[in-house]
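Undergrad: When you get a sec, could you give me coordinates for this:
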Amino acid sequence: MVRQSTRPPGDGRLSRALGDPEFGRHFTDHMVLIDYCETGGWRDARVVPFGPLSLNPGSAVLHYGQGVFEGLKVYRHADGHLRAFRAHAHARRFASSAARLAMPELPESLFIESIRQLARADAGWVPHQRGASLYVRPFLIATEAFLGVRPSREATYGVIASPAGPYFADADNGIRLWLSRDYSRAGPGGTGEAKCGGNYAASLPALHQARANGCAQVLFTDASTRTWVEEAGNMNIFFVFADRTLVTPPLSGAILAGVTRDSVLCLARDMGYRAIERPISVEEWRAAAASGELREVFAVGTAAVITPVAGLVGEDLLIETPPPGSRSVASLMRAELSSLHHGDRHDRHEWMSDLGRADS
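TA: This is a model prediction of the structure:
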């Protein structure tokens, strides 16, 4: 991968970003770009200064929404190396999302190398403090200029990055979710399992309702019956029962296959919990909370990591969840993931990808 031009860290910008790494607000000095055309495949991989993209107004992404993205995190370890959490899993999901939108699939090796190149070019932007990371955002957009409904024959892959602290302020005490009765995130046969912008744009009116009702995020239920729990905004959701069972809704094609979701299922089983995927309804949530059988609810995602859910709010509905304690499953999972992220524990599942020394 060619570094066409580089520049030193942005001094004042860098110190401000690392001093207050508000999620997604500050961008590093460089980005990766790779072009694609149907006849020539992937070409011209390069690291360039971060800046605006030049797009033809007729580009397919602007008219037909052909675009996908990913989100993963890079951590600085005590040995001086930078490591990405589950980069290969993100690469596979990125390819799957691209296929769902009839876009070219980026080879896994090229995905990993693009992350490595950007992380090393902007190593100074990777935070040192515990709980902070470099959030990396790969994306793929259709760039062929035409006005006709068919897959684009041209695309651009890019990677940008941003120092990131906690996604939710004061999330230790839990967030409240708003039960959306008016909107659905995705339906059967739709794009719910793909990480594409349209899914998130369609969720924004519901998020507006949530915030108007004092909630941080939305709980989406199935589009057909409005009965079954699906996702908590941009996060997967877990329920912890008194018998040491963890339950999360199954992947139905309408739910994003979260990498953190998969990690929690794996770690829970390592810790001796019964971790299962099965449908769970809002009514079961209400009844189990009332009986005391339900001990915890928490949401998971790359950005939010592990976030306790304090309650579910809706029109004529309030379900309170017991406050998380220091020995809650959410706390244990967050501590376990943090230890892996920062290199304090043996990486028995080989989830951390070594990107090289920060100073090399």
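Undergrad: CA only for contacts and neighbour counts going forward, please
TA: Will do.
Undergrad: What ranges does the stretch 251-360 of the chain have for its helices?
TA: Ranges of helices in the stretch 251-360 of the chain, per DSSP state H, counting those that start in this stretch, are 259-270, 282-291, 329-341.
Undergrad: and the shortest one, how far from the chain's centre?
TA: It refers to helix 282-291. With CA atoms, centre = their mean, to the nearest Å as the basis, helix 282-291 stands 28 Å off its chain's centre.
Undergrad: likewise the longest one?
TA: Using CA atoms, centre = their mean, the distance from the centre of helix 329-341 to the centre of the chain it belongs to is 17 Å.
Undergrad: Show which residues not belonging to that helix make contact with it.
TA: Applying CA atoms under 8 Å, 6 or more residues apart in numbering, the contact partners of helix 329-341 are 75, 85, 131, 240, 264, 267-268, 296, 298, 305-308, 324-326, 345-347, 352.
Undergrad: and for comparison, fold this next one:
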Amino acid sequence: MAFALNLYPVTYIARYNPETTKWDEEWFQVDSVTYDELMAMGEDERKAVLDKRNQMGIPTVSYTSQYAYGCFEGMKGFPTKDGGVAIFRPEENGKRFNNSMKGLYCPAFPVEQFVAASVEFVKRNAALGYVPKYNADWEKTGYADADSIYMRPFMNSEGAIGVGCSRQPYVVICATTVSAYFKKGLDGAVITNRIRATPNGTGYIKCASNYVISAIAKHEAEVKGFVECVYLDAVEHKYFQEGSSCNVFFVLKDGTLVTPELGDTILPGITRKSVIALAKECGMNVEERKVSLAEVQKNAVEFFVTGTAAGISPMTSLTDLDGKKVDFKDGTQEGTVAYKLQRLLKGRQYGLLEDPNNWNTVVIPGKN
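TA: A predicted model of the protein is given here:
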């Protein structure tokens, strides 16, 4: 099960009140159908239930719907080996969401309220059975196809039709269950000639409008048989930025792990931040700096991308705009850096390994 709009029954909605300068909260639930009941329904009946859940009562005509003026987060909750449920680093998502809203010049959602709402959101949906159960078979493949809760907090503006900045935004949290992110049967990454973000733009915030060009560029890559596209910088067209919706990492011949340095054109990924920390724990030399296409073609032995949805996904090759292809080690194989980091990351997220950094916020304590 990859991404699908199989929304959970309970949705969180908050709206900024300019008179009190606080966020008024409510819980939106159109049915109380349990997960088991939903799965027992016929296709048409199930679709009717899911369609109702997608009606959240927010304005159809808004700065968000008309101009892609909005921001969002991608975060995950995980069933843990001890029978519990945890959310991975929600405070980091809350900080980035808060920063994105500030970047859009609208009232920013408080981090503490973000975390509290996220925890309560998972609890309420878990009560209706909408949390995947831990499966020990996932361990055999390093959780490559394991189920998780994909949470989508997003901001939507008030009703509007002229170009402007929101003054009374909504914040919504919804979720669905997901597994593997990238499409099966495609392979390798390709450089796109499109530009994701320019200096002094919105590339550093998780802005909805940024993903229009990502959708187009990734589609073009998939049509050519590639699983992912990669952007170069807007100025010199030679330094890596990121993938369609993920950060990029390269392992050099001397074992150094490099990733493009953050700036106003690159999104500060939470998985990116976690991978850097894990690599340093393993004693690796990690460099955040400019990384050129020429350097990678000459000196890189591994290439992988990171993101909430992507996890740590190895790329077997990279093809440039001239058709030059460079092959890399298979990062799904034991002995590679990607393999090691993936098992450390997923092992901690799913509770197979200890969580020394306290990255997991426990929502439902384990019983095993």
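Undergrad: And the TM-score between them?
TA: Between these two chains, after superposing, the TM-score reads 0.87 (TM-score structural alignment, normalised by the length of the first structure); 330 aligned residues with a CA RMSD of 1.9 Å.
Undergrad: Just the buried residues out of the contacts of helix 329-341 of the first structure, in PyMOL syntax.
TA: What follows is the PyMOL syntax selecting those of the contacts of helix 329-341 of the first structure that are buried according to 16 or more other CA atoms under 10 Å:
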select buried, resi 75+85+240+264+267+268+296+298+305+306+307+308+324+352
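Undergrad: which residues touch the residue sitting nearest the centre point of the second structure?
TA: Residue closest to the mean C-alpha point of the second structure, counted by CA atoms, centre = their mean, is residue 308 at 3.2 Å. Residues in contact with residue 308 of the second structure (CA under 8 Å, 6+ apart) are 74-76, 270-271.
Undergrad: same thing but at 10 Å, please
TA: Residue 308 of the second structure sits next to 73-76, 88, 150-151, 181, 245-246, 269-272 when contact means CA atoms under 10 Å, 6 or more residues apart in numbering.
Undergrad: As JSON lines, those with secondary structure and distance to residue 339 of the second structure would be great.
TA: Putting the contacts of residue 308 of the second structure into JSON lines (DSSP: H, G, I helix; E, B strand; the rest coil; distance: CA to CA, whole Å) gives the following:
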{"residue": "73", "secondary structure": "coil", "distance to residue 339 of the second structure": "26"}
{"residue": "74", "secondary structure": "coil", "distance to residue 339 of the second structure": "23"}
{"residue": "75", "secondary structure": "strand", "distance to residue 339 of the second structure": "22"}
{"residue": "76", "secondary structure": "strand", "distance to residue 339 of the second structure": "21"}
{"residue": "88", "secondary structure": "strand", "distance to residue 339 of the second structure": "20"}
{"residue": "150", "secondary structure": "strand", "distance to residue 339 of the second structure": "23"}
{"residue": "151", "secondary structure": "strand", "distance to residue 339 of the second structure": "25"}
{"residue": "181", "secondary structure": "coil", "distance to residue 339 of the second structure": "17"}
{"residue": "245", "secondary structure": "coil", "distance to residue 339 of the second structure": "21"}
{"residue": "246", "secondary structure": "coil", "distance to residue 339 of the second structure": "18"}
{"residue": "269", "secondary structure": "coil", "distance to residue 339 of the second structure": "20"}
{"residue": "270", "secondary structure": "helix", "distance to residue 339 of the second structure": "19"}
{"residue": "271", "secondary structure": "helix", "distance to residue 339 of the second structure": "15"}
{"residue": "272", "secondary structure": "helix", "distance to residue 339 of the second structure": "15"}
